[in-house]
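Enquirer: No sequence on hand, only this structure:
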């Protein structure tokens, strides 16, 4: 079975719309994930901004994405997405076997399937932040290169950009749960092992660290530039004061003469 995870750029996709289109009831699962099942397969609707299709063909996925009014549904590969193969293999001598391209499990287990969907969804959600920061690193360089008379404009835009970065970081912490394992792993060593191995395969922690580094780099650059602008503004005010004092002295000397 192929697991296809698609990031939904729109925020207006509701549980009700997916239930109506797919003819299935979505029920709460681990980590606030909603899960539905029918004769075709599973659908997972996550708070990471993704929808996961397990066992659905490409044409079926396109049909569902069209029905819930996702932009460019016919070419959903233009969105951020990932495929991952799940193979049921009853010949395994252990519960699961994980590799870069697939995971093999002995039998269909709803808990295992949910963990796999969560990890791949986290990977897709993280990729969104990776792309977002790459785009905004170039934007930050443009802001830093604004010179001279545009200082007021620059200060205003740097402040907006700083708020934007703070929101990105907040979204990362709240939405991805990259530092927290799913609750199901607390009392289940096998589930915890599966989550850890999948997390390593998708390099979630390393990628999260790199995103944090890029975020810190942009934030430090903005902080440095704000300090420079404040210093320039301070110097400008000092020169105004000096000029006013000189003007006052000049006027006093003129009146005295």
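Expert: All right, it came through fine. Remember, predicted model here, so these are calculated numbers, not experimental data. Numbers count the residues shown, from 1 in each chain.
Enquirer: make it CA atoms for all contacts and neighbour counts henceforth
Expert: Fine.
Enquirer: which helices and strands does the strand ranked longest in the chain pack with?
Expert: The single longest strand within the chain, with elements called by DSSP state E, is strand 81-88. Packed against strand 81-88 by the contact rule (3 or more C-alpha pairs under 8 Å, 6 or more residues apart in numbering; DSSP states H and E) you find strand 2-7, strand 102-105, helix 110-144.
Enquirer: In whichever helix or strand comes after the longest one, which residues are buried?
Expert: With elements assigned by DSSP states H and E, the helix or strand that comes after helix 110-144 is helix 151-176. By neighbour count, with 16 or more other C-alpha atoms under 10 Å as the criterion, the buried positions of helix 151-176 are 151, 154, 155, 158, 161, 162, 165, 169, 172, 175, 176.
Enquirer: Ok, stretch 38-47 next?
Expert: The neighbour-count check on stretch 38-47 (16+ other C-alpha under 10 Å) flags 42, 43, 44, 45, 46, 47 as buried.
Enquirer: so how far is the next helix or strand after the longest strand of the chain off the chain centroid?
Expert: Counting by DSSP H and E, the next helix or strand C-terminal to strand 81-88 is strand 96-98. Strand 96-98 sits 27 Å away from the centroid of its parent chain (C-alpha atoms, centre = their mean, to the nearest Å).
Enquirer: Can you point out the buried residues in strand 96-98?
Expert: 96, 97.
Enquirer: again, but for stretch 216-233
Expert: 218, 219, 222, 225, 226, 229.
Enquirer: Comparison target, given below:
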């Protein structure tokens, strides 16, 4: 059997699979954990030409797209423009920013072998394409969110630099915007990509489960997930510190205003007693 090729892209934070399924006439309601698979006549109608046997595209709700046995580079743009009709935020021009390539080789009398560019198995199983695609899709989605986390860190570093220079005032809007970015990152990464969730086929097939676990381990998805979760908790701790400083400054300002008002009232009273004021 000829090697199967996989090319994964992370192009947006979220894709509504049900909108695309309805448009394509697929009578199924998709949940977060399963991909929308485009193949056969449906994929031919989207690409506008005949496709090879075994060629398909898997679209994941967390914003990743995986091409299997892609034959023309232009297919990427055509398919992404199709998805963009349903999700305007799809980044077509920067599609190659978060991507990964992989291959599935079939060699009889060979044991399972995982490498950076391919996986080798002794015989083909129907679940291989979907499981490989799922791991690749999660990997590139994680790569995208890892970079977004770096941008949040840069923003916090700027705020820390201001504190070091004695500029202690941090506006509520600035705190709210930064906190919202952290929450969005946590939702996109820890909740929506569902790193620790396993495809349905792995619950009914021990072979599929074992293969998926090995793929997850090889791509270090669980470790990357733990690192992101740890970094997110650190971000929250930093934001708590900023919030405490900001509230303390505001509280101190209010206290001084109250003291000044009391002093002003005392001065007025003394002036009245002295007969300097009516």
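Expert: Cool, the structure landed. This is a predicted model, so every value here is computed, not measured.
Enquirer: what span of the second structure lines up against the longest strand of the first structure?
Expert: Mapped onto the second structure using TM-score structural alignment, strand 81-88 of the first structure covers residues 99-106.
Enquirer: buried stuff in the matching stretch?
Expert: Of all the residues in stretch 99-106 of the second structure, those buried under the rule 16+ other C-alpha under 10 Å are 99, 100, 102, 103, 104, 105, 106.
Enquirer: tell me the most buried of the helices and strands packed on strand 81-88 of the first structure?
Expert: Comparing those by mean neighbour count (mean count of other C-alpha atoms under 10 Å), strand 2-7 ranks first with a mean of 23.
Enquirer: how about it, aligned to which bit of the second structure?
Expert: Under TM-score structural alignment, the counterpart of strand 2-7 of the first structure in the second structure spans residues 5-10.
Enquirer: how close does the matching stretch sit to the first structure?
Expert: Superposed on the first structure, stretch 5-10 of the second structure shows a mean distance of 0.8 Å to its aligned residues (mean C-alpha distance after the TM-score superposition for the first structure).
Enquirer: about what we covered before: any chance of CSV for the buried residues of stretch 99-106 of the second structure, columns distance to residue 125 of the second structure?
Expert: CSV is the format used below for these (distance: C-alpha to C-alpha, whole Å):
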residue, distance to residue 125 of the second structure
99, 25
100, 22
102, 17
103, 15
104, 11
105, 12
106, 10
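Enquirer: Of those, just say which sits nearest to residue 263 of the second structure.
Expert: residue 99 (66.5 Å; C-alpha to C-alpha).
Enquirer: what's the spacing between stretch 16-29 of the first structure and its chain's center?
Expert: Its chain's C-alpha centre and that of stretch 16-29 of the first structure lie 24 Å apart, by C-alpha atoms, centre = their mean.
Enquirer: Buried residues in that stretch, which are they?
Expert: Neighbour-count burial for stretch 16-29 of the first structure flags 18, 22, 24, 25, 26, 29 (criterion: 16+ other C-alpha under 10 Å).
Enquirer: on that earlier part again, return the distance of the match of strand 81-88 of the first structure from the chain's centre.
Expert: Relative to its chain's centre, stretch 99-106 of the second structure lies at 22 Å (C-alpha atoms, centre = their mean).
Enquirer: equivalent range in the second structure for the longest helix seen in the first structure?
Expert: Ranked by number of residues, the top helix in the first structure under DSSP state H is helix 204-256. Here helix 204-256 of the first structure aligns to the second structure at residues 221-273, judged by TM-score structural alignment.
Enquirer: ok, now which ones touch residue 10 of the second structure?
Expert: Residues near residue 10 of the second structure by C-alpha atoms under 8 Å, 6 or more residues apart in numbering: 63, 64, 65, 95, 98, 99, 137, 140, 141, 144.
Enquirer: Quick check: closest non-adjacent residue to it.
Expert: Nearest residue to residue 10 of the second structure in three dimensions, chain neighbours excluded: residue 64, at 4.3 Å (C-alpha to C-alpha, 6 or more residues apart in numbering).
Enquirer: circling back: how far does the match of helix 204-256 of the first structure sit from its chain's centre?
Expert: That offset, for stretch 221-273 of the second structure, works out to 32 Å (C-alpha atoms, centre = their mean).
Enquirer: once aligned to the first structure, how far is that stretch on average?
Expert: Averaged out, stretch 221-273 of the second structure is 0.9 Å away (mean C-alpha distance after the TM-score superposition for the first structure).
Enquirer: secondary structure element for residue 79 of the second structure?
Expert: helix 74-84.
Enquirer: Packing partners of that helix?
Expert: Against helix 74-84 of the second structure (3+ C-alpha pairs under 8 Å, 6+ apart) you get helix 40-47.
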